[in-house]
Structure formats: structure tokens, C-alpha cells
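Visitor: Any chance you could fold what I've pasted below:
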Amino acid sequence: MPTQTPQTVSPSVHREPWGTTPAGQQVSLYTLRNKNHLTVQVSEFGAVLVSIRTPDRHGRFEDIVLGHHQLEPYLDRKTAQFFGATIGRFGNRIAHGTFSLEGQTYALACNNSPNALHGGPQGFDMVLWESAGFVQEQGVGVKLSYLSKDGEEGYPGNLQVTVTYTLTDLDELHIDYQASTDRTTVLNLTNHTFFNLSGNARRDVLNHELTIYADAFTPTDAELIPTGELLSVQGTALDFRTPHTLGARIRSEDGHLKLAGGYDHNYVLRNSGLRHAATLFEPLSGRVLETFTTEPGMQLYSGNFLDGSVTGKNGRCYQQHDGVCLETQHFPDSPNQPQFPSTVLQPETTFHSRTIYAFKQRPLNL
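Guide: Next up is the predicted model:
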């Protein structure tokens, strides 16, 4: 029998101590709750999206993201695995950890030999952010701020960045990014949440049905660095213009998938402005995740490198394909690919970006 829908409650923000960093810094965890009982938890450390509890088609609330219940595993990259992390300064890969800007070549901290990945070994997911919770008419949330100093991980400029999570009563999570710099730099901010709509990761994600509103992708070499081309998805295992399960073609002989060991590809989204990027559906639970973004691209990552070595929530050892990421972003290696949308940020400008995750349910007969 369907679970009775609970009565609505007043939206709220709750802040609680969540441990300390090795340097002795106090870390807080925020719990955001909307009127429909949907809850989101965010950590000051790494501006990490720790949990999202949403109902299935029968009204049962469960966590739909991978990660940890405690702070400690997020302090170590081996166990953090970018679960729910805010990524910066530059999401995805930069070839050989180098780029040139205004006639100067910059060498970055490399952590994906021989390339730089997700901001380096001490990227934005490995620092403590300042925070403030809020309750506003548009929703409840937390605003996190961080000053990335000139030269941090090799990037130029003092970069002031804010990430604001807002949970609305429409069951939407808005992630708003803003950044400014005192020196020309490059920037590619994203969120690296691993979704599993089955609830509490009781199954892998290979039965999830995915639609991506993109006609092209950026092919890569064996090191997952873009070749600079834009290729049509037509006739490839990367074509999600109509719904396909993630598992339907993941073991195919498609060369692009064999290079990555599954899906780890940047899609060129249609149009511009805030628009629909993807729809993810888990048939057994009925949960639906719709993704909207102002970014030009979205990285589809099927958890290829999860290998059972990390024990996460509820004692589950996360295995390959236990989660899927929909990382809204600019394209990988953009500083070395002048034909791609620019990731250059000038001192006189302010960067703005918005991504929305909308949570829904689909009844059995649809």
C-alpha cells in the first residue's frame, strides 16, 4: 500500500558541529529541510553535498547520493573520492597540468598523472569554507565562501568564490556559483555528486534510464584529454537523446567507452541560458532527477573507478557503477583548447553559474 503523504512542515536550516580538521578547525554540517520533508545536508569542509533524502513513488524517504556519514573520510582524498564535492578551481582535466595565459605559462599541481584533475591535490574539496545559513522566501539554504589565494595549486590570482545551496518548496536544489579575481585566471566550477536513485544505494545505477539533451560530445585520447573535436552522438553508445539505461551499452565495443572504462564524457549541451540538460529515472523506486544548468557542458561519469575499496554510508563498499555523476561544467582542458567556450575570468568581471537538481517521482503506469 502507498505510504501516506506526511503533513507539510515549516522549512528550516539546522547547523551542528561535525568534527575538526587535522589543523584543529571546527567543521559544521548544515541540514536544510523544505515543507515537504525533503532534506539536504552540506558540509563546510569542501562545500560538500553530503546527503539528499527524497521520497520514492510510495513516499519512502531515502538518501540518493553516495558518501559518508562522518567528516573523517572526507578529509582523505582516497576515501573522499570527490563524493558530493565542490570542484575548483578547475573541474575535470587540464593536459599535462600546464596552460598559457596572457603570454605566461603556468604549471599546476598534477594529481592524475601526467595531468591536473579537479583543481589538484588540494582543490576546493579539500579546504574549509566560511558559511552562513539562511531562510528566505525562495527557499532555505547555506552560502559558502572561500578565498583561493594567488598561486594556490599553481593558479594565478586571488579568487573569491561563493557557492550557495538553496532548497525550495518545489523540491529543487539550486546551486549558484559566483567568483571574482584580482588577476586574469581560469575557472571551471562544478559539483561532483554521485547519484543513486534506488535509495541508500541498494543497487548499482545500470538500470537507471538517462536522457541527455545534447547532440555532440568532446572525444578524448587515452588519457581522457579532449582531442579538440566536437563529434555527433549519432550512431555511438553515447547517444542519450532518447532514454536508455546506463547499462544497455556500457560494455559495448564503442571505442569511446572502452577508452574510459564506461561513461566519462563531456556532452555539448543544446542552446544557452538556463535549460534542461538531463533526466535520470530509476524505474523500481520511481525517483526522477531532472538537471538544469547555465553551463555549456555536462560530464557524464558512471563511477568507473569505484572498486570496492571505500566503505561508505550504511557500511556499503562502493563498487564500480554504484553511482552516476552529472557534472555541469565548461569543457575539459579548455585553457588549452581555444575553440572551446572560454574559461578565462578577468578582474573586471564576475562569474555566475546556476545548476538546478529537481526531484520528482513517476507512478508505475508511466
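
Visitor: CA only for contacts and neighbour counts going forward, please
Guide: Fine.

Visitor: Look up how far F194 lies from V324.
Guide: For V324, the distance to F194 equals 5 Å [C-alpha to C-alpha, to the nearest Å].

Visitor: hey, what's in contact with both of the two?
Guide: G303 (C-alpha atoms under 8 Å, 6 or more residues apart in numbering).

Visitor: Do a quick rundown of the helices in the stretch 151-300 of the chain.
Guide: 255-260 (DSSP state H, counting those that start in this stretch).

Visitor: Run through the strands of it in chain order.
Guide: 159-167, 172-181, 185-186, 190-192, 209-212, 214-218, 231-232, 244-245, 264-269, 275-281, 287-293, 297-301 (DSSP state E, counting those that start in this stretch).

Visitor: Now the second one, please; I'll put the structures next to each other:
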Amino acid sequence: MTTPGPRSFGTLPGGGEVTVHTLTAPGGPVLRVLDLGATVQALHLPDPAGGPGTNVVLGQPDAAACAAPPEAFLGAVVGRYANRIAGARFPLDGELVQLVANEGGNTLHGGPDGFHRRLWRTVFAGRDRLVLELVSPAGDQGFPGELTVRATYTVNGPTVALDLEARTDAPTVVNLAGHLYLNLAGEGSGTVEDHLLTVAADHYLPVGRDGLPTGGLAPVAGTPLDLTTPARLGERMRSEHPHVAAVGGIDHSFHLRGTGLRAAARLEHSAGGRSVELWTDQPALQVYTGNALDGAITGPGGRGYPRGAGLALEPQRHPDSPNRPELSDPVLRPGETYRSRTEWRFRY
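Guide: From the prediction side, this is the model:
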């Protein structure tokens, strides 16, 4: 680990210096955030015995690796629209908006040049707080309106928080999410199959092989996606249930109970004595078990990431909501402010 403050993380192949900021607070985790994609590159939890701590998120070793394929969005803030938009188009105020497709004929995580690929401007960098800003021009990846986005990371004791805000000068759709992959046993230590996951959701969104909704919300009861009590991930992600087998594991949006900032999920690793409770004010949580990871991406520890190497818990709107407004409202208009807060409350 390093002392708080900014330093170089290397240069992108096309030019552009990437900076990594290190945040910490007394008794808390050490968080490393890149200005590239507002990306969490590492998150070290303290060692009770006084050791160097354990990095519990997947990340890239340098700037060149961040730009190299395959793309897994490790730790990045994704947008303008996290998750998928069917057909790379949607209606808005009577007009059909055409986007740039990057996953078959659909748009995933904002398009081929989404926010995860951008160098964000540093607005403020302190010991325990970092504010990054990105201006996305009108027409960016096809999205209307100029959008100004801010991402604020804070470390406060055992809690890491991410606040996202956005404002626009014309009607548009917005759905931002932190795409953090967690492995409480430690980055590069294997898979999360022995972790226990609980999600505060009684309904989920069935999807097809393309990851797009096939209908409305369905009850989790009686399916391997019933995570209302602690469930071992390995058993659930390898289920032969058609809704799991269709995407090779869990890659589903769960409709969270309640509103406002509340506990949405809990991830536990009993062997390591670590757990994290995720709090959010968003209506849905995308749970992704790293189904597409195949060892091609090598982390900072020098090991390739296999399938299930990390678990992404992504608070957001439901996928394809621009075409399915009954799922959640993604429209942002001038004078309004989009806000999202995520808290990771660790125990170690």
C-alpha cells in the first residue's frame, strides 16, 4: 500500500497520463481510485494483526492493461446508461434516439466509448475524499444533451461511499453505477463460490441469453435467485435453472425492497472473517458473478481472473428502462439532478 495522495499510474496507448489517488481514514480501508473511469483499482482492508492488509477488489496493474481487451469494466463508473439498452435505441419525448451499439445490436454500459474509458477531471483530492468530474457532450455515443457528472469517493472508518450526481441541459436518460468486483478472500485468490450472499429483494428480472429482459418482474421464491437468506454463491451460479443457465451464472437485476438509503445486500466470507453490507438509494441491484471472466485478464497480483473471480453488486435502474419505463424512470431533464449513493460497510 502507499501513502495518501496522487501519483502516476502510467500512460494510455493513445496518450494521456492516468493518475491514481489513494484515500484512507483512521482505522479504515485504503482505497485507490483512478481518474480513468473514476475506477476503484484496489481496496485494502486492514489486517487485525497489523500486516499490509488485503485487497478485496479486482483491478488492473497499470494504465496499459486498463485499455487492453477484453473489457470487464473492473471497478469503473459506467454510463451514461449502465447495463443494456435493447436495439441501441429508445423513444424520448416522441423522438427515436439512436445510440452506438457495442454488444451485438445493443448498447452496454454507455457504448464502446463509455465513461469507463474517459479521463475524469480532479475537482478535489483530500486524504479521505476525492471528487472527479466528467462532461459528456450532446450526442456522445448518441445520447442527447450535455451531461455533467460528478463522482465523489469517501472513506469514513470502515465505510467506503460513492456519491454520483448528474445534470443535463436537455432531456436525456441517465443510469450510473459503480462496477466494483468484490472478492473478500483477496484479489487473485480464486473465486467467490464459497462466499455467502443475501439480497433484500423478493423479485428479479428474467433475461434471455442477450441479458435483456424477457418480460416483467418475477418472484424469486422457488428459484436459485432467491437470495433473501444467505446463499452459497457456487451453488446458485452453477444452477441448471433456465434463467441462470441462459447467462452462465447470475447476471440479473433484483428489485430492492423499500426506498431511500437502505441495506440492499450482504456478502460474507466466513473463512477470512470478512463481510460487507451494501447500502443504496437505487431501486434495483444488478448481481453479476463474473461469468465472462476466463483468465485472460491478469490482476495486479499477477494472477489471471477465472470465471467467478469476483462478484459485482451494481446499484442502478433496471436494464432497458428507456424502452421499459414501467420498470424504472431513467429520464433526466434540465433543472433536475440525478443522484445515487452507494455505501460499502465492511467488517474485518
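
Visitor: out of the strands of the stretch 151-300 of structure 1, nearest to H58 of structure 1?
Guide: strand 287-293 (10.0 Å; C-alpha to C-alpha).

Visitor: and the angle from that closest one to strand 275-281?
Guide: With axes from the mean of the first three to the mean of the last three C-alpha atoms, to 10 degrees as the basis, strand 287-293 of structure 1 and strand 275-281 are set at 160 degrees to each other.

Visitor: which residues of structure 2 does strand 287-293 of structure 1 align to?
Guide: The aligned range for strand 287-293 of structure 1 in structure 2 is 274-280, by TM-score structural alignment.

Visitor: between the strands of the stretch 151-300 of structure 1, which one is nearest to L108 of structure 1?
Guide: Across the strands of the stretch 151-300 of structure 1, the minimum distance to L108 of structure 1, taken as C-alpha to C-alpha, is reached by strand 185-186, at 11.8 Å.

Visitor: starting at the chain centroid, how far to that closest one?
Guide: Strand 185-186 of structure 1 sits 20 Å away from the centroid of its parent chain (C-alpha atoms, centre = their mean, to the nearest Å).

Visitor: ok, the counterpart of V127 of structure 1 in structure 2 - contacts?
Guide: Aligned by TM-score structural alignment, V127 of structure 1 pairs with R118 of structure 2. Applying C-alpha under 8 Å, 6+ apart to R118 of structure 2 gives the contacts 36-37, 134.

Visitor: Without its sequence neighbours, what residue ends up closest to the most centrally placed residue in structure 2?
Guide: Closest residue to the average C-alpha location of structure 2: H179 at 1.6 Å, with C-alpha atoms, centre = their mean. Once flanking residues are discounted, H179 of structure 2 sits nearest to G75: 4.8 Å by C-alpha to C-alpha, 6 or more residues apart in numbering.

Visitor: corresponding residue for the one you found in structure 1?
Guide: So, by TM-score structural alignment, G75 of structure 2 is matched to G84.

Visitor: Verify the stated contact: its match with G67.
Guide: Yes. The pair G84 of structure 1 / G67 is scored as a contact, 7.1 Å apart, by C-alpha atoms under 8 Å.

Visitor: Name the residue in those two with the higher neighbour count.
Guide: Set G84 of structure 1 next to G67 and count neighbours by other C-alpha atoms under 10 Å: G67 wins out with 30 against 27.

Visitor: To which residue of structure 2 is the more buried one aligned?
Guide: Using TM-score structural alignment, G67 of structure 1 lines up with G59 in structure 2.

Visitor: and if you look at E102 of structure 1?
Guide: Taking TM-score structural alignment, E102 of structure 1 has D93 as its aligned residue in structure 2.

Visitor: for Y318 of structure 1, same thing?
Guide: Matched across to structure 2, Y318 of structure 1 falls on Y305, judged by TM-score structural alignment.

Visitor: which residues touch that match?
Guide: 188, 190, 293-299.

Visitor: could I get those as CSV with distance to P319 of structure 2, neighbour count and secondary structure?
Guide: Below are the contacts of Y305 of structure 2 laid out as CSV (distance: C-alpha to C-alpha, whole Å; neighbours: other C-alpha atoms under 10 Å; DSSP: H, G, I helix; E, B strand; the rest coil):
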residue, distance to P319 of structure 2, neighbour count, secondary structure
G188, 29, 23, coil
G190, 29, 18, coil
L293, 21, 18, coil
D294, 24, 14, coil
G295, 27, 13, coil
A296, 27, 12, coil
I297, 26, 21, coil
T298, 29, 17, strand
G299, 28, 21, coil
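
Visitor: Tell me how far I175 of structure 1 lies from F90 of structure 1.
Guide: 17 Å.

Visitor: Tell me, how many residues neighbour the residue nearest to R117 of structure 2 when sequence neighbours are not counted?
Guide: Spatially, and ignoring its direct neighbours in sequence, R117 of structure 2 is nearest to G37 (5.5 Å; C-alpha to C-alpha, 6+ apart). Residues lying near G37 of structure 2 (other C-alpha under 10 Å) number 27.

Visitor: And G104 of structure 2, by the same measure?
Guide: 11.

Visitor: and the equivalent of it over in structure 1, what does it touch?
Guide: When structure 1 is aligned by TM-score structural alignment, the residue opposite G104 of structure 2 is S113. Residues in contact with S113 of structure 1, defined by C-alpha under 8 Å, 6+ apart, are H96.

Visitor: re earlier: can you tell me how far the match of G67 of structure 1 is from Y305 of structure 2?
Guide: Distance, G59 of structure 2 to Y305 of structure 2, using C-alpha to C-alpha: 10 Å.

Visitor: what separates T242 of structure 1 from D215 of structure 1, distance-wise?
Guide: Counting by C-alpha to C-alpha, the gap from T242 of structure 1 to D215 of structure 1 is 11 Å.

Visitor: Between those two, point out the one with more neighbours.
Guide: Remark: of T242 of structure 1 and D215, D215 carries more neighbours, 18 against 10, as counted by other C-alpha under 10 Å.

Visitor: Please consider this matter closed, and thank you.
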